[in-house]
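Engineer: The sequence isn't on hand, but the structure is:
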């Protein structure tokens, strides 16, 4: 009788332990792979600085950024939606096409071509405003990157252009990386012969500098 009672107690304990083990495995199945189960698709929406003008494919900003993010353990695909020569107006006209790639997040890098062509800062502001509103409507979180006007365009133009990015970031409640070319602009060693587009090393500097903010933006 004593042996039977001990055996019964053993079976009951075993069943309890089995139930607890199943509960633990079930809980971990929801917690541990949650990040891996939902990959991030980051839309890099921009102009030649994003597209990788005159660079080998593996040297472009989206490729170097994706490599850096994956090295941090993030399951991220960076979609190269950069088109060389794009103004803010041209980018706005193709935004719905870019959204067909089903991004979960977006990085917006635009305005340099408007500035280089001396186009109206007010028009650039309006186009960027519309782009950000459309992304918000689609439920896509955005990191906005800024551009700075060349000094030769004059103080008035510079003031009207440079305020576009902080103003829109505040209006839409977005994180802002103030200057996409920070640490690279005007450095001949980090640019192609035209002095405007970063070379491979220049892109690497951009990625290194912007990476901490992108990690925060992605919640990593």
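Structural biologist: Arrived safely. Predicted, not measured: the structure shown is a model, and the values here were computed from it.
Engineer: Going by C-alpha atoms from here, please, whenever you check contacts or count neighbours.
Structural biologist: Will do.
Engineer: Can you show me the helices along the chain?
Structural biologist: For the chain, the helices defined by DSSP state H occupy 2-31, 34-37, 48-51, 61-71, 88-93, 95-99, 112-116, 121-137, 155-162, 164-172, 200-217.
Engineer: Using a markdown table, lay out these together with distance to residue 78 and mean neighbour count.
Structural biologist: Compiled in a markdown table, the helices of the chain are given as follows (distance: least, CA to CA, whole Å; neighbours: other CA atoms under 10 Å):
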| stretch | distance to residue 78 | mean neighbour count |
| --- | --- | --- |
| helix 2-31 | 25 | 11 |
| helix 34-37 | 16 | 12 |
| helix 48-51 | 11 | 23 |
| helix 61-71 | 6 | 19 |
| helix 88-93 | 18 | 18 |
| helix 95-99 | 13 | 15 |
| helix 112-116 | 21 | 19 |
| helix 121-137 | 17 | 17 |
| helix 155-162 | 27 | 15 |
| helix 164-172 | 22 | 16 |
| helix 200-217 | 12 | 17 |
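Engineer: Pasting the second one now:
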């Protein structure tokens, strides 16, 4: 080696030792002792803290943290990959603001990092011995369906949305055509006892306007039975440990015929102010169906007649229910009360109803 080359080599050695080199080279290596941990956020139906083979429901969009690192669970699978978790023993934590309404954290496991398997993160619901992942749609002909050929009502698209989001969902039909809310209050206990639903979806009141007691907005404070009946239905659901989801009364196809005058829509608007208040009062989720329908560029296109929605209208109704169930207060559209312990004993106030005619005398 020439003297000149030897001198150049001796100058380069200290530069390399001080970290010199190409700026496009590989970045720093991961910190030793860290790894990626996969978690699965699931609905723990029996509350034992273990992901059992039959427990197929998953809870998406929940933020899970391990050792100061966090990630959100995915739709359908409930999986989240948390990178850069330091080695050691750690208990996962949940950002409770990201939980869907009514869900709480179950028996959290202790995780030993590094780990080779997925970590199951349990969430629970206060539904007592009711049937998990079961939603009872309770209402009149809008719930029942069959208002046009092949009509699944809003239940069809809602079931699809819930299944895609939570991986498990069954929506039951407890709609009875032509019934009014006070008739719903009289019959609610039968379906609750037979179906034992985790959730009760309440869409009632459309037919109330046809009664003399409920023709005008000012009657809401005197003779009209709508709010008292809806309150009674909610109390029955809560008394059966079923989670209540209350919908506003759908909008009316104003001007379609003599059955849909502007006065009817005015009544719907007035009663829905009280429906929203009732949801807050009772800690129920609110599916604001009326608001969603009126937000359409042309609400008249959402109907097959004066009150019954077509497929587009049912899609809007199903979305309102889905948003309430899956996101609640995070969308600003639904859950506004405290999450209640529905298994605790509760006093049931006397409904404020002036009179409650029998089913036979009220049927048209």
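Structural biologist: The structure has been received and is ready for your questions. None of the values given here were measured: they were computed from a predicted structure.
Engineer: How alike are these chains, TM-score-wise?
Structural biologist: Here the TM-score for the pair of chains, by TM-score structural alignment, normalised by the length of the first structure, is 0.72; 187 aligned residues with a CA RMSD of 2.9 Å.
Engineer: related to what we said a few turns ago, what's the closest of the helices of the first structure to residue 182 of the first structure?
Structural biologist: Nearest of the helices of the first structure to residue 182 of the first structure, taken as CA to CA: helix 200-217 at 7.0 Å.
Engineer: what angle separates that closest one from helix 61-71?
Structural biologist: 50 degrees (axes from the mean of the first three to the mean of the last three CA atoms, to 10 degrees).
Engineer: so what secondary structure elements neighbour helix 200-217 of the first structure?
Structural biologist: Here helix 200-217 of the first structure touches helix 61-71, going by 3 or more CA pairs under 8 Å, 6 or more residues apart in numbering; DSSP states H and E.
Engineer: Provide the aligned range in the second structure for the helix it packs on.
Structural biologist: For helix 61-71 of the first structure, the aligned range in the second structure is residues 154-164, judged by TM-score structural alignment.
Engineer: Map residue 188 of the second structure onto the first structure.
Structural biologist: Per TM-score structural alignment, the equivalent position to residue 188 of the second structure in the first structure is residue 95.
Engineer: where does its match sit relative to residue 123 of the first structure, distance-wise?
Structural biologist: From residue 95 of the first structure across to residue 123 of the first structure, the span is 17 Å (CA to CA, to the nearest Å).
Engineer: cool, and residue 27 of the first structure?
Structural biologist: 52 Å.
Engineer: got the contact list for the most centrally placed residue in the first structure?
Structural biologist: Nearest to the mean C-alpha position of the first structure, by CA atoms, centre = their mean, lies residue 107 at 4.0 Å. Going by CA atoms under 8 Å, 6 or more residues apart in numbering, residue 107 of the first structure touches 42-45, 142-145.
Engineer: aligned partner of it in the second structure?
Structural biologist: So, by TM-score structural alignment, residue 107 of the first structure is matched to residue 201.
Engineer: again with residue 136 of the first structure
Structural biologist: Matched by TM-score structural alignment, residue 136 of the first structure corresponds to residue 238 in the second structure.
Engineer: wait, that match sits on residue 244?
Structural biologist: Yes - using CA atoms under 8 Å, residue 238 of the second structure is in contact with residue 244, at 6.9 Å.
Engineer: on that earlier part again, what's the separation between the residue nearest to the centre of the first structure and residue 150 of the first structure?
Structural biologist: From residue 107 of the first structure over to residue 150 of the first structure (counting by CA to CA), the distance is 23 Å.
Engineer: likewise residue 161 of the first structure?
Structural biologist: On the measure of CA to CA, residue 161 of the first structure and residue 150 of the first structure end up 10 Å apart.
Engineer: now do residue 183 of the first structure
Structural biologist: Residue 183 of the first structure sits 15 Å away from residue 150 of the first structure, going by CA to CA.
Engineer: next one: residue 163 of the first structure
Structural biologist: Taking CA to CA, one finds residue 163 of the first structure at 14 Å from residue 150 of the first structure.
Engineer: swap in residue 41 of the first structure?
Structural biologist: Separation of residue 41 of the first structure from residue 150 of the first structure (CA to CA) stands at 33 Å.
Engineer: for residue 134 of the first structure, same thing?
Structural biologist: To residue 150 of the first structure, residue 134 of the first structure is 29 Å away according to CA to CA.
Engineer: circling back to that earlier point, now list whatever residues contact both of residue 161 and residue 150 of the first structure.
Structural biologist: Contact criterion CA under 8 Å, 6+ apart; residues shared by residue 161 of the first structure and residue 150: residue 115.
Engineer: what residue of the second structure takes the place of residue 86 of the first structure?
Structural biologist: So, by TM-score structural alignment, residue 86 of the first structure is matched to residue 179.
Engineer: I'd say that match and residue 140 touch.
Structural biologist: Yes - judged on CA under 8 Å, residue 179 of the second structure makes contact with residue 140 at a distance of 5.5 Å.
Engineer: More neighbours: those two, which one.
Structural biologist: residue 140 (24 against 21; other CA atoms under 10 Å).
Engineer: Spit out the contact partners of the aligned partner of the more buried one in the first structure.
Structural biologist: Under the alignment by TM-score structural alignment, residue 140 of the second structure pairs with residue 47 in the first structure. Shown here is residue 47 of the first structure, whose contacts under the criterion CA under 8 Å, 6+ apart are 82-87, 109-110, 112-113.
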